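In: Provided below for reference: sequence and predicted model.
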Amino acid sequence: MNWKETLVFPPEVPISEKAKDLILRFCIDSENRIGNSGVEEIKSHPFFEGVDWGHIRERPAAIPIEIKSIDDTSNFDDFPESDILQPVPNTTEPDYKSKDWVFLNYTYKRFEGLTQRGSIPTYMKAGKL
């Protein structure tokens, strides 16, 4: 990602200088990135000033949500199906998937006892039947 030339903070979007600094310190080569020496470096950044890290899990969520079941998606936005891009099949290449349909669910299992030297009984060897 060429963030040095493409990352822009639009003037109409309100963002603090502390937040800008934190973002820029994350968008840098890994040797100089904030947190490279440990998570304490991130926690001590001025953006997180006033955060009680010792009791953060005990605080209520900033946006309370109610989950009705394990597959509840009511907290996500609904998007019309027409907005979802469907992949277009490539018509220039041959369809290799249909060529190998006979091999679906086929597995190969090597029987070690029959492939090791000396494990085939002599009566089964060629010319001994």
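Out: Perfect, thanks for sending it.
In: going forward, measure contacts and count neighbours with C-alpha atoms only.
Out: Noted.
In: Just give me the neighbour total for Glu112.
Out: The criterion is other C-alpha atoms under 10 Å. On that basis, Glu112 has 9 neighbouring residues.
In: and it, what is it in contact with?
Out: Not one residue lies near Glu112 by C-alpha atoms under 8 Å, 6 or more residues apart in numbering.
In: what about stretch 57-76, how long is it end to end?
Out: Stretch 57-76 has an end-to-end distance of 23 Å (C-alpha to C-alpha, to the nearest Å).
In: longest helix anywhere in this protein?
Out: Assignment by DSSP state H gives helix 17-26 as the longest helix of the chain.
In: Go through it and flag the buried ones.
Out: For helix 17-26, the neighbour count (16 or more other C-alpha atoms under 10 Å) marks 22, 25-26 as buried.
In: second one coming, line it up with the first:
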Amino acid sequence: MISGYSSVCDWWSVGVILFEMLVGHPPFYAHTPIETQQKVINWKSTLKIPSESKLSQDSKDLILRLLCGAKERLGVSGASEVKNHKFFASINMDGLRKQIAPFVPKIRYATDTSNFDPVDPDKLRNSDSEDLMRRLDSKMENGKHPEHAFFEFTFRRFFDDAGHPCPLPDPNSPVYV
């Protein structure tokens, strides 16, 4: 019997992102959405960590313990399972928010984008094109999104203290850039 999704599926997403960050490409890359879907569905036979990626055993273990069946997935009993994995052994999770980031970008003004790679204008899609607008309009019915975007979205800030959000800074306090 198929059951609904829980926040455990978000740990799968963390595994996918970690794989892409460490390996350099998505774990289920394919040329079409249908092929990608088939690779995800058949993850037991399609998930492969390339040997040329030269990942540490801890990296491989973390990826494989996130990209696995929901009942076996790291994080099923809470974020502490993930935080306590050997991959994160060198990180002081309790003092993480107090540490200075290894790279602090210099921001000169509110809309400064100098820290991002330049975008080739020839590769941009024209979002104002009539064809795109026509395609989007054809997918809408009475102003409602047909695919129920973000329906049952489960993201939470897993690394917060026991599921309680970290306090946000006072909006009236000064911002230092």
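Out: Yep, it's here. Please read all numbers here as calculations on a predicted model, not as lab measurements.
In: now what about the longest helix of the first structure, what contacts it?
Out: With contacts defined as C-alpha under 8 Å, 6+ apart, helix 17-26 of the first structure is touched by 9, 33-34, 45-47.
In: That helix aligns to what range in the second structure?
Out: For helix 17-26 of the first structure, the aligned range in the second structure is residues 57-66, judged by TM-score structural alignment.
In: do the same with stretch 43-51 of the first structure
Out: When stretch 43-51 of the first structure is aligned against the second structure using TM-score structural alignment, it corresponds to residues 83-91.
In: The matching stretch: end-to-end distance?
Out: Length of stretch 83-91 of the second structure, first residue to last, C-alpha to C-alpha: 9 Å.
In: who touches that stretch?
Out: 58-59, 62, 93.
In: Could you export the residues you listed to CSV, including columns for distance to Val8 of the second structure?
Out: As requested, the contacts of stretch 83-91 of the second structure are exported to CSV (distance: C-alpha to C-alpha, whole Å):
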residue, distance to Val8 of the second structure
Asp58, 21
Ser59, 19
Leu62, 15
Met93, 21
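In: quick one, helices of the second structure?
Out: Secondary structure of the second structure (DSSP H): helices located at 8-23, 33-41, 43-46, 57-66, 79-83, 130-139.
In: Ile100 of the second structure is nearest to which of these?
Out: Checking these against Ile100 of the second structure by C-alpha to C-alpha gives helix 79-83 as the closest, at 19.1 Å.
In: Buried ones in the closest one, by neighbour count?
Out: So helix 79-83 of the second structure, judged by 16+ other C-alpha under 10 Å, has buried residues 79-80, 82-83.
In: and if you look at stretch 63-73 of the first structure?
Out: Result for stretch 63-73 of the first structure [16+ other C-alpha under 10 Å]: no buried residues.
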